[in-house]
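J.: structure of the sequence below:
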Amino acid sequence: MSLSAMSRKMILVAAIALGCAGPGFSPLSAAEKMTPEKLVSLHLDAIGPADVRTGMKSRVFRGEGVWRVFQGGHARLPGTVLEASDGNSISLRFDTDGNPTYYGEHLVYNGKNVRIFQGFPGGRSPLGAYCMTNKALLREGLLGGVTSTAWTLLHLEARGAKLKYAGLRKVEGRPLHRLDYKVRKGGGPETVQLFFEPYTYRHFQTRYSNAAYGRVATTMVTETFSNFQHVDGLTLPARWKIHYNRSVQGGGPGSMVAEWEFAFKTVVHNQPIDPSLYELGTAAR
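T.: Purely as a prediction, here's the structure:
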């Protein structure tokens, strides 16, 4: 199915919802009554009805992407993106069409193991290395948010993660509900923060952060989702940005700021996933 602009009906529904809230309603008053369980429930309803959500066994997104480097080098490489998910399994593939300096990405969790393609001639990309060090991003269905059937909040009981509601926080100039997420088995970032819009309860952003080497270096990875579309009874983002920021104290060697941005053009549900999408090439480990 082709992804087009959000329908007028969805915009009208959102406008009515805001109007019905009345002048006395504010995101702050909503936050005072919020709990982790309630926020997750509202978020899942924002994705779609329960029977539609559970009926989506697999999903394949295809589109275009671009990789940019702002610090620690300079680059801008376009490519194609394919994200396939089936239950708890996920495969994210970004192909730069054989570029000799950066091949792209292939991040895989096949339900048992995390495997990461070596995107550079000498090893993994910063994103690939981060996901290998923090395997919970793939193993627990955090990476990609609701673009994937493996999305962690769809399988919260099985994940066993600890959640804490942290109130409304300003992000990019607007208040968002923050949910702090602690992975169950380790192998994840020091902090994981999920952000949701206060009226629609759509998942807007995830922030991961780690400190290393006596806290001399800090790595922050931020996923941002936008351009939500109505697809097969679900509301899903058609744009996904991954911002990587590794900061070394004093701006020393190793600092890097890079970004992967994906624009999905088509999505297909409930079709068999090609098993080869969960297999890596000879450069993989």
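
J.: drop to CA atoms for contacts and neighbour counts, all remaining ones
T.: OK.

J.: residue contacts, G160?
T.: Counting by C-alpha atoms under 8 Å, 6 or more residues apart in numbering, G160 makes contact with V183, R184.

J.: distance of it relative to S209?
T.: 21 Å (C-alpha to C-alpha, to the nearest Å).

J.: so which residues of the stretch 51-200 of the chain form strands?
T.: Ranges of strands in the stretch 51-200 of the chain, per DSSP state E, counting those that start in this stretch, are 58-71, 75-86, 89-95, 104-109, 114-116, 162-171, 174-182, 191-196.

J.: list the helices and strands the third one packs on?
T.: Here strand 89-95 is seen to pack against strand 75-86, strand 104-109 when contacts are counted using 3 or more C-alpha pairs under 8 Å, 6 or more residues apart in numbering; DSSP states H and E.

J.: state the distance from E83 to A150.
T.: 12 Å.

J.: quick revisit: columns mean neighbour count on top of the strands of the stretch 51-200 of the chain, output as JSON lines?
T.: Below are those laid out as JSON lines (neighbours: other C-alpha atoms under 10 Å):
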{"stretch": "strand 58-71", "mean neighbour count": "19"}
{"stretch": "strand 75-86", "mean neighbour count": "20"}
{"stretch": "strand 89-95", "mean neighbour count": "24"}
{"stretch": "strand 104-109", "mean neighbour count": "25"}
{"stretch": "strand 114-116", "mean neighbour count": "23"}
{"stretch": "strand 162-171", "mean neighbour count": "16"}
{"stretch": "strand 174-182", "mean neighbour count": "20"}
{"stretch": "strand 191-196", "mean neighbour count": "21"}
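
J.: structure for this one too, so we can compare:
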Amino acid sequence: TQGGRSPLGNFLMSQPIVLKQGLLGGVLSSAWPLFNLERRNAKLSYSGTDKINGQTVHKLKYMPRNAGDLQINLYFNADTFQHVRSQYEYVIAARQGATAEMSASQRDSRYKLVEDFSDFQATGGLTLPHAYKIQLTIETQNKTQTLEWTINFSQFAFNQTIEQELFNAARN
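T.: Below you'll find the model as predicted:
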């Protein structure tokens, strides 16, 4: 949005733990916390199995320190153990109205960010998702808004040399 943050930007600003913990992007990011869980000072709790798109998955609750009310769940394919989804949810309680009737008509605001990973292919000795989808759903008093972004990767490059000139700022 012009002059402000996007709804996704607002979500990430209000829940900075998602970026601080390296969760956003899953295994596509070298900051992925499951590469070194001790360093992240977070706990994992097994929550059983679930189904995503007809596929059985293992559900893990990810609990970093200072996460506040944010609920974080990670989902892994039950056969391959590939990370197929991350889900982040939080609720802002409805404000109390001036009267009991006004309070009864108030509704909590719910925020849910879902990252889906699919189309896993071997690349550079790793098996990485080549399809990445982000879906943000915001339910407020007046409306429900769902936004979606999809990225399809065709190529990965690792440990590439970056020319020093790219880091020099041009002066006008």
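
J.: hang on, the earlier thing: mutual contacts of E83 and A150 of structure 1, please.
T.: With C-alpha under 8 Å, 6+ apart as the test, E83 of structure 1 and A150 both reach I90.

J.: nearest to I242 of structure 1, out of the strands of the stretch 51-200 of structure 1?
T.: Nearest of the strands of the stretch 51-200 of structure 1 to I242 of structure 1, taken as C-alpha to C-alpha: strand 58-71 at 9.6 Å.

J.: using the three-state scheme, assign the equivalent of A238 of structure 1 over in structure 2.
T.: Structural alignment (TM-score structural alignment) places A238 of structure 1 against H130 in structure 2. Under the three-state scheme (DSSP: H, G, I helix; E, B strand; the rest coil), H130 of structure 2 adopts strand.

J.: okay, now the closest residue to H130 of structure 2 other than its chain neighbours: neighbour count?
T.: Among residues not flanking H130 of structure 2 along the chain, F153 sits closest, at 4.8 Å (C-alpha to C-alpha, 6 or more residues apart in numbering). Counted with other C-alpha atoms under 10 Å, the neighbours of F153 of structure 2 add up to 12.

J.: give the equivalent position in structure 1 for F153 of structure 2.
T.: Per TM-score structural alignment, the equivalent position to F153 of structure 2 in structure 1 is F264.

J.: if we can go back for a sec, I figured the residue nearest to H130 of structure 2 hits T123, correct?
T.: No. Judged on C-alpha atoms under 8 Å, F153 of structure 2 makes no contact with T123 at a distance of 11.2 Å.

J.: what span of structure 1 is the lengthiest helix in structure 2 aligned with?
T.: The longest helix of structure 2 (DSSP state H) is helix 7-14. Counting by TM-score structural alignment, helix 7-14 of structure 2 pairs with residues 126-133 of structure 1.

J.: one more: stretch 83-91 of structure 2?
T.: With TM-score structural alignment as the criterion, stretch 83-91 of structure 2 aligns to 203-211.

J.: how about residues contacting the matching stretch?
T.: Contacts of stretch 203-211 of structure 1 (C-alpha under 8 Å, 6+ apart): 43, 145-146, 189-197, 217-226.

J.: filter the residues you listed down to the buried ones, ChimeraX style.
T.: Only the buried entries of the contacts of stretch 203-211 of structure 1 go into this ChimeraX selection, using 16 or more other C-alpha atoms under 10 Å:
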select :43,145,146,189,192,193,194,195,196,197,217,218,219,220,221,222,223,224,225,226
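
J.: same for the longest helix of structure 2, what does it pack against?
T.: Secondary elements touching helix 7-14 of structure 2 (3+ C-alpha pairs under 8 Å, 6+ apart): none.

J.: in it, what's buried?
T.: Quick answer for helix 7-14 of structure 2 (16+ other C-alpha under 10 Å): P7, L8, F11.

J.: so the nearest residue to the second one once chain neighbours are set aside versus T146 of structure 2, what's the distance?
T.: Just to be clear, that refers to L8 of structure 2. Sequence neighbours aside, L136 is the residue nearest to L8 of structure 2 in space, at 7.0 Å (criterion: C-alpha to C-alpha, 6+ apart). Relative to T146 of structure 2, L136 of structure 2 is positioned 6 Å away (C-alpha to C-alpha).

J.: more neighbours: which of those two?
T.: Under the criterion of other C-alpha under 10 Å, the comparison of L136 of structure 2 against T146 puts L136 first, with 20 against 12.

J.: isn't the more buried one up against L147?
T.: Yes. Counting by C-alpha under 8 Å, L136 of structure 2 touches L147, with 5.2 Å between them.

J.: for these two, list the residues in contact with both.
T.: By C-alpha under 8 Å, 6+ apart, no residue touches both L136 of structure 2 and L147.

J.: hmm, back to that, how far does the longest helix of structure 2 sit from its chain's centre?
T.: Taking C-alpha atoms, centre = their mean, to the nearest Å, one finds the center of helix 7-14 of structure 2 at 11 Å from the center of the full chain.
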